[in-house]
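[1] can you look at this prediction? I've put the sequence above it.
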Amino acid sequence: MDKALYIAMTGARASLQAQATVSHNLANVDTAGFKAVLANTEAFPVRGAGYPSRVAALHVDQGFNSSLGAMRVTGNALDVSLHADRWLAVQSPDGGEAYTRAGNLSLTPNGQLVTAGGHPLLDEGGNPMVLPPHQALEIGQDGTVSIVPLGEGADTMAVLGRLKVVEARPEQLTRGQDGLMRNTSPQQALLQAPGTVMTTGAVEESNVDAAGALVQMIQIQRQFEMQVKVIKTGDENARTSNSLLRLGG
C-alpha cells in the first residue's frame, strides 16, 4: 500500500484529536474559572531508508489559555473571583495539592468548603478547610474566612483561618486529566500570595470564546474531510495500479 495513506492517516488522527479538544472547550463554556485548552499540530519527519520526504502530522498539547475570563457579580458570600496569577489550592482526588480558579464555592453538610467539582479547599497549613455550625459567613479579599457562630451577634465574628491562594505564572502549571492544575516543579513549592488576592461576591467566567471555537470546529472538520479524501484517492490509485499489473501479466 502507498505510504501516502499512512501520512494522510496521521493528519486525520491529529484532526480528530484537535476536534476533541475544541469540543471539550465548548462543553465548558459556562464552567466558572475554566481555562481553554490549547492544541496544535506539528510536523514529524518519518525516518528510515530512502529519501526523507515524508512528514507525518503529530497532535501536541500546548497547555492552556491563561487570559482572564469575564467577572460576573453574584452577591453570593461563597463566590470568589481570583486576581491574575492567583490560584486556589485544593485537595486532588489522589490526596495531593492541586490548583483551580473555579471560585463558585459551596459547603458540604459536614461543613467542608469545596469547589463546584467537589474538591476540598485547603487552608494556609495545607489542611482541608472545615467550618463549624454558623449563622453568617464572610470571605475576605485576602482569603480569610470568618463566621458568626450560631446564636451570637454580628459583633462576635471570628476568623477561622485563611484559604491557601498561591501565586503562579502559567508556565509554572500544567493541566491534569481531571482539569486541575499541578506545579510543574514540585520540588519548588508554590507560595501563599500576599495581600489582596480575590474579589468576593463574584466569579470568573470561562475564557472560552464560543464563537471562535465553533469556527475552529468547522475548519478542523473540513481538514478531516480533505484528509479522508486523500486516503480514499490513494486507495483507489493503488487498486487501479494492481489491476493494470494483473492485465499486464
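    Sure thing, it's come through.

[2] can we go C-alpha only for contacts and neighbour counts from here?
    OK.

[3] can you classify Ser206 by secondary structure?
    Per DSSP: H, G, I helix; E, B strand; the rest coil, the local secondary structure of Ser206 is coil.

[4] can you pull out the helices in the chain?
    Listed in chain order, the helices of the chain (DSSP state H) span 3-27, 210-248.

[5] please list all residues in contact with the closest residue to Pro194 other than its chain neighbours.
    By the measure of Cα to Cα, 6 or more residues apart in numbering, the closest residue to Pro194 outside its immediate chain neighbours is Asp142, 7.7 Å from it. Residues in contact with Asp142, defined by Cα atoms under 8 Å, 6 or more residues apart in numbering, are 162, 194-198.

[6] what does Ala77 give?
    137-139, 200-201.

[7] do that again at 6 Å, thanks
    Contact analysis of Ala77 by Cα atoms under 6 Å, 6 or more residues apart in numbering lists Gly201.

[8] next: the one 3 residues further on.
    Taking Cα under 6 Å, 6+ apart as the criterion, Val80 is in contact with 103, 199-203.

[9] again, 8 Å this time
    Here Val80 is in contact with 103-105, 198-204 (criterion: Cα under 8 Å, 6+ apart).

[10] Ala49: which of these is nearest?
    Glu204 (53.8 Å; Cα to Cα).

[11] so the closest one versus Glu152, what's the distance?
    Distance, Glu204 to Glu152, using Cα to Cα, to the nearest Å: 33 Å.

[12] higher neighbour count, those two?
    Comparing Glu204 with Glu152 by neighbour count (other Cα atoms under 10 Å), the higher total belongs to Glu204, at 25 against 12.

[13] kindly check the end-to-end length of stretch 173-187 for me.
    Note: stretch 173-187 ends 13 Å apart using Cα to Cα.

[14] structure two is appended below for comparative analysis:
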Amino acid sequence: MRALQTAATGMMAQELNVQVISNNIANVRTTGYKRQRVHFQDLLYENFRRAGSATSDQNTQVPAGTFIGSGVKTVSTGRVMTQGNMTSTEKEYDLAVKGEGFFRIRMPDGRTAYSRDGSFDLDSQGQLVTRDGYQVEPGITIPNNATSVSINAQGTVEVRLPGQTAPQQVGQIQLARFINKVGLESLGDNLFIETAASGQAIDGVGGAEGFGTLQQYSLEEGNVQAVIELSSLISAQRAYEMNSKVITAADQMLSATTQMFRG
C-alpha cells in the first residue's frame, strides 16, 4: 500500500525536524549561535489522469486531474541569521557585532574561519585569540605593560601605556560579510567557513558600508527563542504521531484485505 511508504517519509522528516529543534534548544545560551530551520518539499507525483486531458471528440476536457503524491523530503536545514540580543559583560576583550559581519579567525591548519562569537582573550604572547586559542585576524598583540585597552565601534584597538598621555593604536579588527551568509558551512565551536554557495568573503571594518559596528564589553546571545522552539517541537511531535497513525491504519486495512482473500 502506497500510504505506508508515504507516511514513512513523513515520520523520517519529522524525526529530523525534532533533531534540529533539539539542537536549537541545546544552544539557547551559546554565544553568537544562529538557529536552524528545516525546509521540506513534496516528492514526485504519479499522474493517473492529467488535468486538461480530452474526454470526448467534442474537445471537452478534465477540469482537475488525479495526482497521488509519494511523500516529503528534507531539502535544507538553513541558518536564520538574525541579530541576537546584546548582553553586557565586564571583560574588555569581549566584543559583539551589531549588524552585519563576522570576525575573521585563523585556524590551526591555516584556513580562515568566521564567527559571531566575540568572547576573546589573550594568549601567552599577548595575542588576541578565541577561547580555543585560535588567532583573530589580522593578528593583534597587546603589550604586557598596557594599563587599559579600548576598542571603538570601527574596531580600532588602542592601549594606554605607562608614561604616555595619549593612547597608542596597536591594531585594527576586521570583519567579513557574505552575499549569501546562509550558505556558510558550520564547523562547530561557533565557527563557519565559506563555501561556493556563500560566495567569497567581503572584508571591511566596523561602520563601513554594509557592515555593522563593534561593541566592547558585550557579547551577542544566540537568536534562539525558547517559546517558538517549544511550539515547533509540539507541532513536530504531533505531525510524527499523525504519520504513525496512517501507518497503523494502512496496516489494518491490509490485514483486513488479506483476511478477505483467505476467507
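    Cool, the structure landed. Owing to the predicted nature of the structure, the values given are computational and were not obtained by experimental measurement.

[15] as TSV, the contacts of Val80 of the first structure with distance to Gly234 of the first structure would be great.
    What follows is the contacts of Val80 of the first structure, written out as TSV (distance: Cα to Cα, whole Å):
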residue	distance to Gly234 of the first structure
Gly103	52
Asn104	52
Leu105	55
Met198	57
Thr199	58
Thr200	60
Gly201	59
Ala202	56
Val203	52
Glu204	49
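
[16] so where do the strands sit in the stretch 101-250 of the second structure?
    The residue ranges that make up the strands of the stretch 101-250 of the second structure, judged by DSSP state E, counting those that start in this stretch, are 102-106, 112-115, 121-122, 128-129, 135-137, 148-151, 156-160, 168-172, 175-177, 185-188, 191-193, 202-204, 213-216, 218-220.

[17] closest to Val28 of the second structure out of those strands?
    Using Cα to Cα as the measure, strand 218-220 is the one of the strands of the stretch 101-250 of the second structure that comes nearest Val28 of the second structure, at 11.9 Å.

[18] any residues touching the closest one, and which ones?
    Contacting residues not belonging to strand 218-220 of the second structure are listed as 31-32, 83-91, 94-97, 116-119 [Cα under 8 Å, 6+ apart].

[19] go with 10 Å
    With Cα atoms under 10 Å, 6 or more residues apart in numbering as the test, strand 218-220 of the second structure has contacts from 30-33, 83-98, 116-119.

[20] so which of those are in strands?
    Judged by DSSP state E, the contacts of strand 218-220 of the second structure include 86-88, 95-98 as members of strands.

[21] just the buried members of the residues you listed?
    If you count burial by 16 or more other Cα atoms under 10 Å, the buried members of those come out as 86, 95-98.

[22] looking at those residues, which one is closest to Leu233 of the second structure?
    Met86 (26.2 Å).

[23] the alignment partner in the first structure of the closest one - nearest residue in space that isn't next to it in sequence?
    With TM-score structural alignment as the criterion, the equivalent of Met86 of the second structure in the first structure is Met71. Nearest non-adjacent residue to Met71 of the first structure, counting by Cα to Cα, 6+ apart: Glu204, 4.6 Å away.

[24] what does that neighbour correspond to in the second structure?
    With TM-score structural alignment defining the correspondence, Glu204 of the first structure maps onto Glu220 in the second structure.

[25] go on, Leu245 of the first structure?
    In the second structure, the residue paired with Leu245 of the first structure according to TM-score structural alignment is Phe261.

[26] do you know how far Arg13 of the first structure is from Val228 of the first structure?
    Here the criterion is Cα to Cα. By it, Arg13 of the first structure lies 10 Å from Val228 of the first structure.

[27] what's the match for Thr100 of the first structure in the second structure?
    Across the alignment, which pairs residues by TM-score structural alignment, Thr100 of the first structure is matched by Ser115 of the second structure.

[28] burial count for that match?
    Ser115 of the second structure has 22 neighbours, counted by other Cα under 10 Å.

[29] Tyr99 of the first structure now?
    If you count neighbours by other Cα under 10 Å, Tyr99 of the first structure ends up with 26.

[30] is it true that it touches Ala89?
    Yes - using Cα atoms under 10 Å, Tyr99 of the first structure and Ala89 qualify as a contacting pair, with a distance of 4.7 Å.

[31] who touches both of those two?
    Contact criterion Cα under 10 Å, 6+ apart; residues bridging Tyr99 of the first structure and Ala89 by contacting each: 119, 121, 164-166, 180-182.

[32] who wins on neighbours among these?
    For those, neighbours were counted by other Cα under 10 Å; the highest total belongs to Val165, with 29 neighbours.

[33] so what corresponds to Gln227 of the first structure in the second structure?
    When the second structure is aligned by TM-score structural alignment, Gln227 of the first structure is paired with Asn243.

[34] chain center to stretch 174-188 of the first structure, what's the gap?
    How far stretch 174-188 of the first structure lies from its chain's middle: 11 Å, per Cα atoms, centre = their mean, to the nearest Å.

[35] residues touching it, excluding its own?
    Contact with stretch 174-188 of the first structure is made by 34-35, 37, 62-64, 87, 89-93, 96-102, 117, 119, 168, 170-173, 189-190, as judged by Cα under 10 Å, 6+ apart.

[36] for Phe34 of the first structure, see how far away the residue nearest to Met71 of the first structure is.
    8 Å.

[37] what is in contact with those two at once?
    Counting by Cα under 10 Å, 6+ apart, the shared contacts of Glu204 of the first structure and Phe34 are 68-69, 101-102.
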